[in-house]
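[1] Got a sequence here, can you build the structure:
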Amino acid sequence: MNYISSIGSYSIMVREVFKKPTKWSIMKSLILKEIDELIYGSMGIVIFISIFMGGVVAIQTALNLTNPFIPKDLIGFATRQSVILEFAPTFTSIIMAGKVGSYITSSIGTMRVTEQIDALEVMGVNSLNYLVFPKIIAMFLYPFVVAIAMYLGIFGGLIANILGNHSTSTEFIQGIQLDFIPFHVTYSFIKSVVFAFIIATVPSFHGYYMKGGALDVGKASTTSFVWTSVVIIITNFVLTQLLLG
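    Below is the predicted model:
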């Protein structure tokens, strides 16, 4: 029953976010600030993880090709499929749920504890629109992050393949081009947009409605990460069934 009430509260929160918008002159600066914090500030960890993630996929694929009759270009093919379909959009989103989600929950939760949200409401400001809407708009740039993760994941696979002398660069690139389906990229971008909305709103929900003192902010951040990850995984299953099933 508690889960049902939480879903109801979440739905109400999402509706309230888009009501009584803040003045654009103020909102613009808030959006730019969130882009810097949520998107630009996350590029370092995304780049690092993507390169090594692609490298690991390429190495594991190469080490499992024990049959000499299996063509070596399968390494590039498997790396491309794994990175584009799952690792770039989904695994990166789990990482972002930890980094970005914890930041969102802790920042909003701290404002709740210090009664800054109450002050906004007293001044007649829609606090949900003021706090959450800029994060949603900023996270709509998340597909660009996923695109970079795709490119660097495949590039990392190429570098690991060459350094490990598993196959030639020509064979790896041929594998990347083998039976390429453009819709797979579209599918990944669709998932990334949905995941971006989840990463922006679920942590905001846990931060906005948290109760207690300063010590409870950390607990709310942990709970936020767990539930954001769960929602991403379930949504990933549903979208995969709908779009590729």
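[2] use CA for all of it now, contacts and neighbours both
    Noted.
[3] gap between the most centrally placed residue in the chain and Tyr151?
    Nearest to the geometric centre of the chain sits Ser93, at 2.6 Å (CA atoms, centre = their mean). Distance, Ser93 to Tyr151, by CA to CA, to the nearest Å: 16 Å.
[4] Ala196 too?
    19 Å.
[5] Look at the two and report which has more neighbours.
    For Ala196 versus Tyr151, neighbours defined as other CA atoms under 10 Å are more numerous around Ala196 (25 against 18).
[6] which residues does the closest residue to that one other than its chain neighbours contact?
    Nearest non-adjacent residue to Ala196, counting by CA to CA, 6 or more residues apart in numbering: Met139, 5.4 Å away. Residues in contact with Met139 (CA atoms under 8 Å, 6 or more residues apart in numbering) are 35, 38-39, 196-197, 199-200.
[7] Could you also give me the structure for this second sequence? I'd like to compare it with the first:
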Amino acid sequence: MAGMFSILRKSEFLVEVGHIARFAARFFSEGFQPRYEFREFIRQCYWVGYKSLPLVGITAFIMGLVLTIQSRPTLVEFGAESMLPSMVAISLVREISPVITALICAGKIGSGMGAELGSMRVTEQIDAMEVSGTNPFKYLIVTRILATTLMLPVLSSLSNAIALYGGYLGVNIRGAVSWHLYWSQVFDALSYGDLVPSLVKTFFFGFAIGLIGCYKGYYSTKGTEGVGRSANSAVVVASLLVFIIDLIAVQITDLLNLT
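    Prediction:
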């Protein structure tokens, strides 16, 4: 009996993966064909990017400050306190800042899209758009996925800058490092092998967050209860995909000797 339930769970998982893959294929087939919804796309970029910036910025600042303060005692113990700006810069730019930014966006944007589209589905607004001759997939789904795909790299880049500034303040809490010296050490430590993979993977983070949030909301069922489930599952699945994509990106950069 337990084996049968295990098989059923595995089959449901594979069916869900197939539906998501078909949803993504539909995005690529319809997303780059006219008519383009530029106004809705710009509106979604505003909500995804500008409205998420305060939360991302505050989190990045605290993250850079705390990482610097927590790392100092260990480096002092080994007499390597001068390496603190370089270590913080590499840690933030390579891994911490892009992943934390993506997780914040998965929680805020993914759940918001799942709840918004889910409520539109259960109140039959999407059906009304189809009846009126509007393509709801292009208007609702394509614009949102493109907005998250393009805005997440922007948010991640701003997060890097704000976190490094927080690191500068953290270095000067118990030390005295000039502005010029701090940023000289930061940029000497970083290379294109750190910046480019970090930026490229954020496009995939954004695509995954938008895809899952839209998929869960677009196919929401069971009334208001289904809307809550769509928002919750969108956050869980999108966060899991962020970690999986990050793992794959790390393996690829290691194979290419970019680490």
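[8] what's the TM-score for these two chains?
    Once superposed, chain against chain, the TM-score is 0.92 (TM-score structural alignment, normalised by the length of structure 1); 241 aligned residues with a CA RMSD of 1.8 Å.
[9] Just the ones of the contacts of Met139 of structure 1 in helices?
    Here DSSP state H is the test, and those give 196-197, 199-200 as lying in helices.
[10] In the residues you listed, which residue is surrounded by the most others?
    Ile199 (29 neighbours).
[11] quick one: what's aligned to that residue in structure 2?
    Applying TM-score structural alignment, one finds that Ile199 of structure 1 aligns to Ile209 in structure 2.
[12] can I assume that match is in contact with Ala238?
    Yes: assessed by CA atoms under 8 Å, Ile209 of structure 2 is found in contact with Ala238 at 5.2 Å.
[13] Can you work out which residues contact both of those two?
    106, 110.
[14] Contact partners for the residue mapped onto Ser229 of structure 1 from structure 2?
    Per TM-score structural alignment, the equivalent position to Ser229 of structure 1 in structure 2 is Ser239. Listed by CA under 8 Å, 6+ apart, the contact partners of Ser239 of structure 2 are 102-103, 106-107, 209.
[15] Flag every buried residue along the helix or strand Val185 of structure 1 falls within.
    Here Val185 of structure 1 sits within helix 183-208, counting by DSSP states H and E. The neighbour-count check on helix 183-208 of structure 1 (16 or more other CA atoms under 10 Å) flags 185, 187-208 as buried.
[16] Find the nearest non-adjacent residue to Ala189 of structure 2, please.
    Going by CA to CA, 6+ apart, Ala189 of structure 2 has Ser86 as its nearest residue, at 5.3 Å.
[17] Which element, helix or strand, includes that neighbour?
    Using DSSP H and E, the element containing Ser86 of structure 2 is helix 84-91.
[18] so that helix matches what in structure 1?
    Using TM-score structural alignment, helix 84-91 of structure 2 pairs with 75-82 in structure 1.
[19] The matching stretch vs structure 2 - mean distance after superposition?
    On superposition with structure 2, the mean distance recorded for stretch 75-82 of structure 1 (mean CA distance after the TM-score superposition for structure 1) is 0.8 Å.
[20] Also stretch 49-63 of structure 1?
    Counting by mean CA distance after the TM-score superposition for structure 1, stretch 49-63 of structure 1 comes out at 0.8 Å.
[21] what's the offset of that stretch from the middle of its chain?
    20 Å (CA atoms, centre = their mean, to the nearest Å).
[22] Quick one: neighbours of the equivalent of Ser11 of structure 1 over in structure 2, just the number.
    Counting by TM-score structural alignment, Ser11 of structure 1 corresponds to Ala21 in structure 2. Residues near Ala21 of structure 2, counting by other CA under 10 Å, number 13.
[23] any idea how far Ala21 of structure 2 lies from Ala128 of structure 2?
    26 Å.
[24] So for the host helix or strand of Gly3 of structure 2, what gets flagged as buried?
    Here Gly3 of structure 2, judged by DSSP H and E, is contained in helix 2-30. Neighbour-count burial for helix 2-30 of structure 2, counted by 16+ other CA under 10 Å, picks out 20, 23-24, 27.
[25] Check which helix or strand the counterpart of Ile69 of structure 2 in structure 1 maps to.
    Structural alignment (TM-score structural alignment) places Ile69 of structure 2 against Ile59 in structure 1. Taking DSSP H and E as the definition, Ile59 of structure 1 sits inside helix 43-63.
[26] That helix - contacts with which helices or strands?
    helix 74-82, helix 142-163 (3 or more CA pairs under 8 Å, 6 or more residues apart in numbering; DSSP states H and E).
[27] Tell me which residues are up against the first one.
    It refers to helix 74-82 of structure 1. 54, 57-58, 61-62, 154, 157-158, 171-178.
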